[in-house]
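Trainee: one predicted model, sequence on top.
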Amino acid sequence: MTSAPDRPRRALLALAIGSFGIGMTEFVVMGLLPEIARELLPSAWATSQEDAIAQAGWLITLYALGVVIGAPTIAASVAKYPRHRVMILLAGALTLFNALTLVLPTFELVAASRLLAGLPHGAYFGIGALVAADVMGPGNRAKGVAFVLTGLTVANVVGVPLGTFLGQNLGWRWAFVLVVVIFAAATVAIALTVPHRPGEPSRTLRAELAVFRIGQVWFALGIGAIGFGGFFAVYTYVSPLVTEAAGAPAWLVPIVLVILGLGMTAGNLVGGHLADVNLIRAMFGLLILLVVTQLLLALTSGWIVTVIVFVFAVAFASSAVSPTIQTRLMDVAGDNQSIAAALNHSALNTGNALGAALGGAVIAAGLGFTAPVWVGLALALGGLGIAALSIGIERRTQTRVPARV
């Protein structure tokens, strides 16, 4: 018989299984771009491997666009319904759409399935965070949210490298066999463990979307979309960065992905702590660190040892920035906390789409496999500039208020 203290933990574990699956489906494609391009784009592969890999990068961009579209619209539309039912439906949708990626035969159809698979992503995390806070109760809400997000972090340490290994050795579709199994398990676990709660009919779509009237919300989203795009310009093309730019064997790619995942895990923990100490200083300091590490990676990309070191550093810096952006967004969102949680993932995946698209464009232009790192550097600088503009406007607005009294 399950004791009362065990019930919240089981619900959190069920939600974390789903977030693990989301981490895998979002990031595993990045390590398998050559394999996907070779199978789904054979003509382009035969003509130019660079062009084929760049074209395959659109699978990442389309998934990210699905997140951007789905996060605010789904989270706002289902806000009035019981959350446990919504979470079951979202996990079921993730299972179905990833199954389509597994079985569809052509690049165009697989691309469409990636767009669909991205739609439930942001709403899953946004509503899942509210469920986690609810089951843990007052005083433990942040712990519950953090536990759910560990699934995403662990996916980058274990799931993505494992999926990459399977995809390289058995065919890229085997990575999605594992993804579909994980989402199916999450759907069943959520149905069995997440407690039933009544919905909130007063939470209408119109009320939720009022968050977009807040100017500082747009600045916070811009920091995530542009600044975090710098990380995705590197992550998307990490496989050719290792094998082509650094000249290392393909079997090193999963190992580099493990190291990247460890950097993300460490950065998330450190960034959360620093954000609690001083949010603004942490955000600026970590964005500067991201710029510096991107520059060092670009300058030393011809050596595998430095690639490994600075890939870890870029992952650390970018993941450390993420909780500062989330906290900043929640600080400026006022009463619109639920949609703000989903919008954070929308912003980060705008960065995913932007980084993947621009990185693919410079590769297709013949600028080489280090070029996406330079793109990442430019995007990180853009995020730093938006942060400076946001804080500058906020401080000027605050200083005007006493002058009018």
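Mentor: Here it is on my side, so go on.
Trainee: contacts, neighbours, all on C-alpha from now
Mentor: Fine.
Trainee: any buried residues in the top helix by length along the chain, and which?
Mentor: Taking DSSP state H as the criterion, the chain has its longest helix at helix 371-404. When neighbours are counted by 16 or more other CA atoms under 10 Å, the buried residues of helix 371-404 are found to be 371-388, 390.
Trainee: also stretch 288-301?
Mentor: Here stretch 288-301 shows 288-298, 300-301 as buried, counting by 16+ other CA under 10 Å.
Trainee: got the contact list for that stretch?
Mentor: Applying CA atoms under 8 Å, 6 or more residues apart in numbering, the contact partners of stretch 288-301 are 241, 245-246, 306-307, 310-311, 313-314, 317-318, 370-371, 373-374, 376-377, 380-381, 384.
Trainee: check stretch 383-395 too.
Mentor: Against stretch 383-395 from outside (CA under 8 Å, 6+ apart): 216, 219-220, 222-228, 284, 287-288.
Trainee: name the SS class of residue 366, please.
Mentor: coil (DSSP: H, G, I helix; E, B strand; the rest coil).
Trainee: mind listing the strands for the stretch 1-150 of the chain?
Mentor: Read by DSSP state E, counting those that start in this stretch, the stretch 1-150 of the chain holds no strands at all.
Trainee: where does residue 201 land in three-state SS?
Mentor: With three-state DSSP as the criterion, residue 201 reads coil.
Trainee: now it: how far from residue 78?
Mentor: Distance, residue 201 to residue 78, using CA to CA, to the nearest Å: 10 Å.
Trainee: higher neighbour count, those two?
Mentor: Per other CA atoms under 10 Å, whichever of residue 201 and residue 78 has more neighbours is residue 78, with 20 against 11.
Trainee: show me the contacts for the more buried one.
Mentor: With CA under 8 Å, 6+ apart, residue 78 has these contacts: residue 86.
Trainee: and for residue 145?
Mentor: Per CA under 8 Å, 6+ apart, neighbours of residue 145: 128-130, 132-133.
Trainee: can you check residue 94 too?
Mentor: Per CA under 8 Å, 6+ apart, neighbours of residue 94: 117, 120-121, 183.
Trainee: can you select the buried ones from those in PyMOL?
Mentor: Buried residues among those (16+ other CA under 10 Å), as a PyMOL selection:
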select buried, resi 117+120+121+183
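Trainee: need the contacts of residue 94 in TSV (columns: distance to residue 55).
Mentor: Compiled in TSV, these are given as follows (distance: CA to CA, whole Å):
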residue	distance to residue 55
117	19
120	24
121	23
183	27
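Trainee: now, which of the contacts of residue 94 lie within helices?
Mentor: 117, 121, 183.
Trainee: so the second one makes contact with residue 22?
Mentor: Yes - because the distance of 6.9 Å satisfies CA atoms under 8 Å, residue 121 is recorded as touching residue 22.
Trainee: which neighbours do the two share?
Mentor: By CA under 8 Å, 6+ apart, no residue touches both residue 121 and residue 22.
Trainee: out of the buried residues of stretch 288-301, who's nearest residue 402?
Mentor: residue 288 (32.6 Å; CA to CA).
Trainee: put this beside the first:
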Amino acid sequence: MKKSLIALSFGGLTIGITEFVMMGLLPDIASNMKVSIPVAGYLISAYALGVVIGAPLLVILGRNFPPKKMLLILALMLTVFNALSIIAPTYNFLFASRFLSGLPHGAFFGVGAVVASRLADKGKEAQAIAIMFSGLTLANLIGVPIGTYIGHHFIWRYTFVLIAIVGMLTFLLISLWMPRLDKGETVNMKKQLEFFKRTEAWLIIGITAIGFGGLFAWISYIAPLLINVSKFAEGDVSYILILAGLGMVVGNFAGGKLADKYSPAPTTLALLFIMSIDLILVYFFSSNQYMSLFLTFLTGTISFSVIAPIQMLMIRTAKGAEMIASAALQGSFNIGNALGAFLGGLPLTAGYSYASPNLIGVGMSVVGMLITLTLIKIHKNNLQLQSV
């Protein structure tokens, strides 16, 4: 395996811990900052909004930077902005630091995907990109449970010390292992932005932002769900999150296999349907600890299996605009993050149980299915989207 791709995977690891560890820390931060858990959930939305704004903005600003320089700048931003959370004296300061931490997320994956494909051996471009994203799945398997454990048993601020250290390591590895690639042809942003004139691009953004948002309605409040509904001890949450992470690793692999074997649009539709059924099961059966553990793994598996087919759909619409499309896709996932966290918090604010956000997730998955059906209907004769 090329060292340069390992460096990119560490970026995925940093981003993955940053994005997902907040779900496990909500009770700790809410207690420390003296806010309710739904209000603490807005910290998840703050990060997601940072991704949505930063993804296209930073890609545009850095479009003509040499790739290595751009990746170093983004890695430095990840490190510094996460470090701000360590010293956050108030909720508003923490909210701002979470927003800033989200800014480099989409741009890193957007630039990193293009760089990984350039570094790959011929015919292995997809595998190279998968190595970069493996850091994201490893974050959920290892990094997030460790970060949650630290937050529960010590101080939640120490978790962000961990993230800052991983971010510094990412910067160092990119500096040492990433070759100096030429910046290529000057990017014509007008041509890149024409990508957003395509109807199918906006439909895929809608599928991702709304349909995939069902995941975040679940995982944003997984800690209070496990503690208050499943009746696990607070200290058990970090261990249980390993199941979710393992499921995401399995789902990421399975989704790639499905995306290669079957048509991406129908596959996305089927997986969103399965996700909606799964979230119904979470709502009804989380009070049973054994079922809760099983469903934690299953939901992680199903949710991450959707990623590869959606990515395949986006890639097939983005000829000539791969970097901005890749960044836009990351922004779309994090619109789903923001929507899932925000909408999932509404029934909690109204006094319903900690299982209720999953019904919001069901609704989001169903809307995603309807948008996918629209995409299939519009492009039923388009072999580019309907076949592998």
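Mentor: Here it is on my side, so go on. A quick note: this is a predicted structure, and the numbers were derived from the prediction, not measured.
Trainee: check the contacts of residue 145 of structure 1 and tell me the two furthest apart.
Mentor: The widest separation within the contacts of residue 145 of structure 1 (CA to CA) is 8.6 Å, between 128 and 133.
Trainee: higher neighbour count, those two?
Mentor: Remark: of residue 128 of structure 1 and residue 133, residue 128 carries more neighbours, 28 against 21, as counted by other CA under 10 Å.
Trainee: dump the residue contacts of that one.
Mentor: Residue 128 of structure 1 neighbours (CA under 8 Å, 6+ apart): 15, 87, 145, 148.
Trainee: among those, which are in helices?
Mentor: 15, 87, 145, 148.
Trainee: the third one corresponds to which position in structure 2?
Mentor: Per TM-score structural alignment, the equivalent position to residue 145 of structure 1 in structure 2 is residue 129.
Trainee: do you know how far its match is from residue 7 of structure 2?
Mentor: 12 Å.
Trainee: show me the strands in the stretch 101-250 of structure 2, by range?
Mentor: Going by DSSP E, counting those that start in this stretch, the stretch 101-250 of structure 2 shows no strands.
Trainee: so who does residue 279 of structure 1 touch?
Mentor: 324, 327-328 are the contacts of residue 279 of structure 1 under CA under 8 Å, 6+ apart.
Trainee: so which of those residues is the closest to residue 338 of structure 1?
Mentor: Nearest member of these to residue 338 of structure 1, counting by CA to CA, is residue 327, at 13.0 Å.
Trainee: so what corresponds to the closest one in structure 2?
Mentor: In structure 2, residue 327 of structure 1 lands on residue 312 (TM-score structural alignment).
Trainee: quickly note the distance from that match to residue 240 of structure 2.
Mentor: Counting by CA to CA, the gap from residue 312 of structure 2 to residue 240 of structure 2 is 31 Å.
Trainee: kindly report the same for residue 191 of structure 2.
Mentor: Separation of residue 191 of structure 2 from residue 240 of structure 2 (CA to CA): 46 Å.
Trainee: now residue 121 of structure 2
Mentor: 38 Å.
Trainee: quick one: contacts for whatever residue of structure 1 lines up with residue 95 of structure 2?
Mentor: Counting by TM-score structural alignment, residue 95 of structure 2 lines up with residue 111 in structure 1. Shown in contact with residue 111 of structure 1 (CA under 8 Å, 6+ apart): 58-59, 62.
Trainee: same thing but 10 Å
Mentor: Contact analysis of residue 111 of structure 1 by CA atoms under 10 Å, 6 or more residues apart in numbering lists 56, 58-63, 101, 104, 117.
Trainee: which stretches of the stretch 1-150 of structure 1 form helices?
Mentor: 6-27, 33-40, 42-47, 49-56, 58-77, 83-103, 107-118, 121-136, 141-154 (DSSP state H, counting those that start in this stretch).
Trainee: and those as CSV, adding distance to residue 342 of structure 1?
Mentor: CSV is the format used below for these (distance: least, CA to CA, whole Å):
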stretch, distance to residue 342 of structure 1
helix 6-27, 14
helix 33-40, 28
helix 42-47, 37
helix 49-56, 27
helix 58-77, 5
helix 83-103, 13
helix 107-118, 13
helix 121-136, 4
helix 141-154, 13
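Trainee: give me the distance between residue 160 of structure 2 and residue 324 of structure 2.
Mentor: With CA to CA as the criterion, residue 160 of structure 2 and residue 324 of structure 2 are 29 Å apart.
Trainee: is it true that residue 326 of structure 2 touches residue 55?
Mentor: Yes - counting by CA atoms under 10 Å, residue 326 of structure 2 does reach residue 55; the two are 8.9 Å apart.
Trainee: quick one: common contacting residues for the two?
Mentor: 106-110, 332.
Trainee: most surrounded residue in the residues you listed?
Mentor: Neighbour counts for these peak at residue 106, which has 33 neighbours (criterion: other CA under 10 Å).
Trainee: for it, what are its contacts?
Mentor: 15, 48, 50-59, 74, 112, 324, 326-334.
Trainee: aligned partner of it in structure 1?
Mentor: With TM-score structural alignment as the criterion, residue 106 of structure 2 pairs with residue 122.
Trainee: residues contacting the closest residue to its match other than its chain neighbours?
Mentor: Counting by CA to CA, 6 or more residues apart in numbering, residue 71 is the residue found nearest to residue 122 of structure 1 once chain neighbours are left out, at 4.2 Å. The contact partners of residue 71 of structure 1, taken as CA under 10 Å, 6+ apart, are 65, 118-126, 339-347, 349.
Trainee: now the match of residue 106 of structure 2: how far from residue 261 of structure 1?
Mentor: Residue 122 of structure 1 is 20 Å from residue 261 of structure 1, by CA to CA.
Trainee: turn the shared contacts of residue 326 and residue 55 of structure 2 into a markdown table, including distance to residue 140 of structure 2.
Mentor: Formatted as a markdown table, these follow (distance: CA to CA, whole Å):
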| residue | distance to residue 140 of structure 2 |
| --- | --- |
| 106 | 18 |
| 107 | 20 |
| 108 | 18 |
| 109 | 17 |
| 110 | 20 |
| 332 | 20 |
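Trainee: and those, which is closest to residue 219 of structure 2?
Mentor: residue 332 (17.1 Å).
Trainee: leaving out the residues flanking it, which one is nearest to the aligned partner of the closest one in structure 1?
Mentor: Aligned by TM-score structural alignment, residue 332 of structure 2 pairs with residue 347 of structure 1. Setting aside the residues directly before and after it, residue 347 of structure 1 is nearest to residue 225 in space (CA to CA, 6+ apart), at 4.7 Å.
Trainee: please say which position in structure 2 that neighbour maps to.
Mentor: Checking TM-score structural alignment: residue 225 of structure 1 goes with residue 209.
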